[in-house]
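Colleague: Next comes the sequence, and after it the predicted model I'd like to discuss.
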Amino acid sequence: MGCECSSSSSDGNETLIMAASIALLAAGILLEIQGSMISILFLFAAIVAAGYRIFPAAVRSVLRGHFTVHVVILIAVIGAIALGDYTEAALVTVLYQIAEYLEEYAHRRSHRSVESLIKLRPRTARVLNGGERIMGVEEVEEGSTIGVKPGETIPLDGNVTRGTSQVDQSTITGESLPVTVGEGDEVFAGTQNLDGYLEVRVTRTAGATVLEGVIETVRRASLRRSRRERFIERFASIYTPTVTGLAALTAIIPVLAGGDPITWIYRALVLLVISCPCALLISTPVAMVSGMTAAARRGILVKGSEFLEKMASAGCIIFDKTGTLTEGKPEVIAVEPEERRDEILRIAASLEMKSGHPIAEAIVESYGGRTLDVTDFRSIPGRGVSGYIDGVRYTLGSPELAGGEATGGTEVHLAGPDGIIGIIRLRDSIRGSAGRITERLRERGIGTMMLTGDSEDTAAAVAAEIGADEYRGGLLPEDKMRIIRGLNSRGITVMVGDGVNDAPALAAADVGIAMGVRGSDVALETADITLVEDDLERIDELIDISRRTMDIIRVNTGLTVAVKLSLAVLSVIGLVPLWVAVAVGDMGLSLFVITGSLLIARV
């Protein structure tokens, strides 16, 4: 809390000092208009008030041998005072103080999402192990059971073990509508329990929650700079000394040729002020942080601005199949013979009621009716189950166990005393969003490819259903990595995956995207971007945010360079006064850049 108060107090002091310097400047100009000599005192006071941070920073830069923007402003102010123009000197200092204030405000706004997320972090949890106790969230261990009353914030990630409620998950998933959760469903720290009592088994400790991951990702995102940010910094490091040199030549050459020293020194000072690259330097980072904040609000965690930049130019997006394009759980797609479907499913579901295998759950769910009593139930690990129903022994399992022949794909055979009764065919259920995302990517001109360790036949069927442009089946992890490396000629490659076996491919791609809920720890660590809610359609939103961000950066950069070059030309021929150089060429451009960049977060 101490840091927050200090920061708030510092912001308030800056605002008061800026207001005082503006008031002193206004008073000085009014007194000067009236011809009062006291105006110089007010103007000088405005210079001191506005430059209390600028001038010391300039001196420190000179002592370190650096030529910063603060040095440029100090030279301009000294030059104006030397020429006897206190009004110009005060205007330059105050306007630059406002420009710096706006820049700092932009950075505060860009990073305010981290502070708001930190406020969401609950401090205590109601632990139910061995009686109800209120404990600090840092003390609660994985596997503990916690209670969450209506209206409370869920303190830790976990699975619901008891109760049903509506939960507002917008802070984590970006979904504005509450979701209904019940036994077995996952809930996240920092989300709001609305109307029911829940008991939750903790699956992640305080330092490992999804919310904590969001906070850390947003906090560290600005540390990884994009290629464009690095270019802008290099450009500014060349641009400023070059224009400063031109300003010096503007002052020296005409004077040597017989020109008026005061006129040309003044014009040189104007050119020097125009060279300040403030708006140019903030045009990219503020937009990038704003873009990453907009993505985080939608449940998309981007680990650095370089990945947001790359997503705008994605040429091919490669998807892992299992757990990414599919749900990672099987579903019944056919029963043969079809005319005996109900009978086959009823017997199979009755046998599988006592099994916890995913295939068993799919068969029971597909039948959905009342099952029959089973006696002498037996489970053969890895092969199937058997038991008596109405005095008849049935066997359900692999073709080898049931005495049938495999015909391809995932299938179980049901056998009775006289042989095979029927075949149940299953497949991994495809995500509802899989087909929609491939269609949207195709509309954007982005190619899609599916990679899987499953057979070519299974790969072909899934690829055809979701509309993937290409597919590869029967792959090992190293095969996926090799294929991605071979796609470099198509431009920026993006890999989307969830498992440990996807980690090499996620690392090999230009951008790796991990599924946040199903994703393994290795995949989440390796990936550059995480989809908190496992919603593939968020990729389309991410591309939209990244392209809007890059468009705004291009506008910011182009306009800044164009305005500064135009003012530079006009200043040499004497058409731009010193205060206009700061008001338009520095403060005005900074305000435009900041406003445009912050709007990204509201897209």
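Modeller: Arrived safely. Numbers count the residues shown, from 1 in each chain.

Colleague: Going by C-alpha atoms from here, please, whenever you check contacts or count neighbours.
Modeller: Fine.

Colleague: ok, Y86 touching L43?
Modeller: Yes - applying Cα atoms under 8 Å as the test, Y86 and L43 come out as touching, 6.3 Å apart.

Colleague: show me the contacts for the closest residue in space to G151 that isn't next to it in sequence.
Modeller: In space, and not counting its chain neighbours, G151 is closest to L194: 5.0 Å by Cα to Cα, 6 or more residues apart in numbering. Residues in contact with L194 (Cα atoms under 8 Å, 6 or more residues apart in numbering) are 150-152, 165-168.

Colleague: swap in T250?
Modeller: T250 neighbours (Cα under 8 Å, 6+ apart): 264-265, 267-268, 572.

Colleague: Quickly find the element holding it.
Modeller: If you go by DSSP states H and E, T250 is part of helix 227-256.

Colleague: mind listing what's buried in whatever helix or strand comes next after that helix?
Modeller: For helix 227-256, the succeeding helix or strand toward the C-terminus, using DSSP H and E, is helix 261-274. Across helix 261-274, burial judged by 16 or more other Cα atoms under 10 Å covers 264-274.

Colleague: put this beside the first:
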Amino acid sequence: MTATTTAANPDAPATAPRYEISVGGMTCAACAARVERRLNKLDGVSASVNYATERAQVSCGPDVDPRLLVEQVQRAGYQARRVDDVAGADGDDDSEQARRVTDLRRRLAVAAVLAVPLCDLSLALSLFPELRFPGWQWVCLVLAAPVVGWCALPFHRVALAGARHGRSSMDTLVSGGVLASSAWSLWVMVAGGTPAPGLGQGLSVVNGGGHALYLEVAAGVTTFVLAGRYFEARAKRSAGAAMRALLTLGAKDVEVVRADGTRRVPVTELLVGDVFLARPGEKIATDAVVVEGRSALDVSTLTGEPVPREVGVGDQAVGGAVNVGGWLRLRATRVGADTQLARMARLVRDAQQGKAAAQRLADRVAAVFVPAVLALAALTAAGWLLAGQPAGLALTATVAVLVVACPCALGLATPTAVLVGTGRGASLGVFIKGPAALEATRAVDTVVLDKTGTLTEGRMRLVDVRPASGQASAELLAMAGAVEAASEHPIAAAITAEAGAVPAVTEFEALPGLGARGLVDGRAVVVGREPLLAELGMAVPDELRAGRGELERAGATVVLVGWDGHARGLLAVADTVRTTSAAAVAALRGLGLHPMLVTGDNAGTAAAVAAEVGIDDVVAETLPADKVDVVRRLQRDGHRVAVVGDGVNDAAALAAADLGMAIGAGTDAAIEAADIVLAREDLLVVPDAVELARRTHRTIRGNLWWAFGYNVAALPLAMTGLLSPLVAGAAMSLSSVFVVSHSLRLRAFRPNR
């Protein structure tokens, strides 16, 4: 069962089982609100339903049978199925969306072919009564009947199903308006009198008459609503294209090296540790390390990097990347749901299911919207009749009220923008975890940057080994390498790479921000900063202190190595500042953000790096707790803080920040704590992420303003007869199309550097 985002109830236990359910048959935000309420009525269940993605995220107690969740949705009158596989589910959903678009296009074509001549005929007969011929009304009926019957059948079917379950939706309003117009017209034709075309002369209904036929209204409203649904369905399918593209990036099969030779197997059979081949032009089957060969990998579809990445023996390769160079032999390090591609897909999926605070308000409005419109329609009919107006005019105004209201726009305002924004972000290497991250970017004014692996490449190399007097360099490096071999820190990797074959380490312990220690050949070896050695009672000779100062002034990072109560020497590693770091810092300033460098490294190295990239505000030699204190201090001073980091040292600060950004190649702890994950190692992705998040949030606000404003303005106009039903139907359809189209503009987002 697919694990997803937190559901609606924030008090639900963190360890509660979480399920994802695909909900079919929803036609507006009121439907989503109804399903959500129905699920939340179950004991121990907290659910969040997204109308745009047609998914329900459910958190429940361990004693709740997930089959009960599906049954609860089905009892509400909707289709439901459990989603067990993200990729497969998205493929099924895409097929269903394609079928829906095809069906709507077919019905829209028939409706348009019949409604256009019907409306033209009605208009001509309204303007020129002398053109009316015997039986003209029956010609109108012949043209209108297929539209009202077959073309509008989806609306009638959903409205009838809703009535059986005691619920109403957008389709209730449309079906009610179409059937009321048709029934009135039939009554006038059968009851006698002198029927007249009901199209009128203008945009209002006040030109109608007591014996007007409204067949063209029924056909026109059906056509307009079908057109709106068709373009909305196409736009929603297009909005999810980025997510589907991300899920299809993975390879389908792979050439695995076995003891009896090589053979191609489905990628699902690949295991961690398996050796496989990647020939030029093939996709890398899964996350792996190169064990033989050299090539360039095109990772543009995964991270947005335009330039292929060179890899050789010992380098990491990301599953889904395309091998554009030479032949590679690789060993799988992660498979299935643990790969970076699968994790990024889950981030996008979870983000698209989340709800912003503003959307929750819209959902509450949508939940009572349709009943309120039905009540307004009844009041409209009563008001016109009490005012002494003909029943035909009262009916026309009532129909206008029914078809002009649009809860769909409310339901689509946030999720479509999030859907497109997160999809566009994925193509740029920016993975936004949810609407909360979008909201946080609005007020962020300070960006705290880590140094190693963030401003710098994080690929350190050992530049100097200085043993204390009487200590052999080889033994010093071997002891340090043994301890660091168990660490994932970039400094440790540089030392281990130079140390070569090292003894085994036991009782290893990482000390975030200070160093590491372990037992090597029966000796307790410590590798780290001077305060750590001092805390353990290890004396540091003056010669090592002097050497440390000299190397740090040159921009190197220095660690001390000690055992048996004494510091035995020091190791200096150097990192290279990313070529884009200075431009990224300038871009952050251009967005109105104040950059800071907060690092656990020494003050000399931190100052040298800060000067190179253009940062004035530096805090060095900080422990993880100190980084959190810096963030808290800035927040107490009234700042909204974003933190960018990649290591275990940064996880606490990322969690404490108003907005946490983790470099995607960083540690799992950092990625888990962050609000935004940056898949590219190019630091320019940070201002890109901020700009995209802000643009997406502005789109959401614009959509909501339109959705609320449209309904507030349109309903009074319809009630007072200032909108004809045809104009009302067109306006309703265009309101949803506008919201989705406005969101789709995010697909063209380009960073403004």
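Modeller: Everything's here; your move. Keep in mind that this is a model prediction, so the values were computed, not measured.

Colleague: Quick one: buried ones out of the contacts of L194 of structure 1?
Modeller: For these, a burial check counting by 16+ other Cα under 10 Å picks out 150, 152, 165-168.

Colleague: Please enumerate the strands of the stretch 51-200 of structure 1.
Modeller: 124-127, 133-136, 145-148, 158-162, 165-168, 179-181, 186-187, 192-193, 198-202 (DSSP state E, counting those that start in this stretch).

Colleague: Including distance to S386 of structure 1, could the ones you listed go into CSV?
Modeller: Compiled in CSV, those are given as follows (distance: least, Cα to Cα, whole Å):
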stretch, distance to S386 of structure 1
strand 124-127, 43
strand 133-136, 47
strand 145-148, 37
strand 158-162, 31
strand 165-168, 39
strand 179-181, 35
strand 186-187, 34
strand 192-193, 44
strand 198-202, 34
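
Colleague: what number of residues lie near K451 of structure 2?
Modeller: Neighbour count of K451 of structure 2, defined by other Cα atoms under 10 Å: 25.

Colleague: typo on my end, R523 of structure 2
Modeller: Applying other Cα under 10 Å, I find that R523 of structure 2 has 13 neighbouring residues.

Colleague: Same question for I118 of structure 1.
Modeller: I118 of structure 1, neighbours per other Cα under 10 Å, totals 16.

Colleague: ditto for E269 of structure 2
Modeller: Neighbour number of E269 of structure 2 under other Cα under 10 Å is 12.

Colleague: Over in structure 2, tell me which residue corresponds to the residue nearest to G151 of structure 1.
Modeller: Alignment note (TM-score structural alignment): L194 of structure 1 maps to V324 of structure 2.

Colleague: now that match: how far from D298 of structure 2?
Modeller: 6 Å (Cα to Cα, to the nearest Å).

Colleague: Next, the angle helix 261-274 makes with the helix holding T250 of structure 1.
Modeller: If you take axes from the mean of the first three to the mean of the last three Cα atoms, to 10 degrees, helix 227-256 of structure 1 sits at 180 degrees to helix 261-274.

Colleague: overlap between the contacts of T250 of structure 1 and structure 2?
Modeller: On the basis of both residues aligned by TM-score structural alignment, their matches' Cα atoms under 8 Å, what survives of those in structure 2 is 264, 267-268, 572.

Colleague: could these be laid out in JSON lines, adding distance to F377 of structure 1?
Modeller: Conversion of the kept ones among the contacts of T250 of structure 1 to JSON lines gives the following (distance: Cα to Cα, whole Å):
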{"residue": "W264", "distance to F377 of structure 1": "101"}
{"residue": "R267", "distance to F377 of structure 1": "97"}
{"residue": "A268", "distance to F377 of structure 1": "95"}
{"residue": "V572", "distance to F377 of structure 1": "96"}
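
Colleague: Could you report the neighbour count for E104 of structure 1?
Modeller: E104 of structure 1: 13 neighbours (other Cα under 10 Å).

Colleague: Now do the same contact list for the aligned partner of it in structure 2.
Modeller: Per TM-score structural alignment, the equivalent position to E104 of structure 1 in structure 2 is A233. A233 of structure 2 sits next to 97, 100-101 when contact means Cα under 8 Å, 6+ apart.
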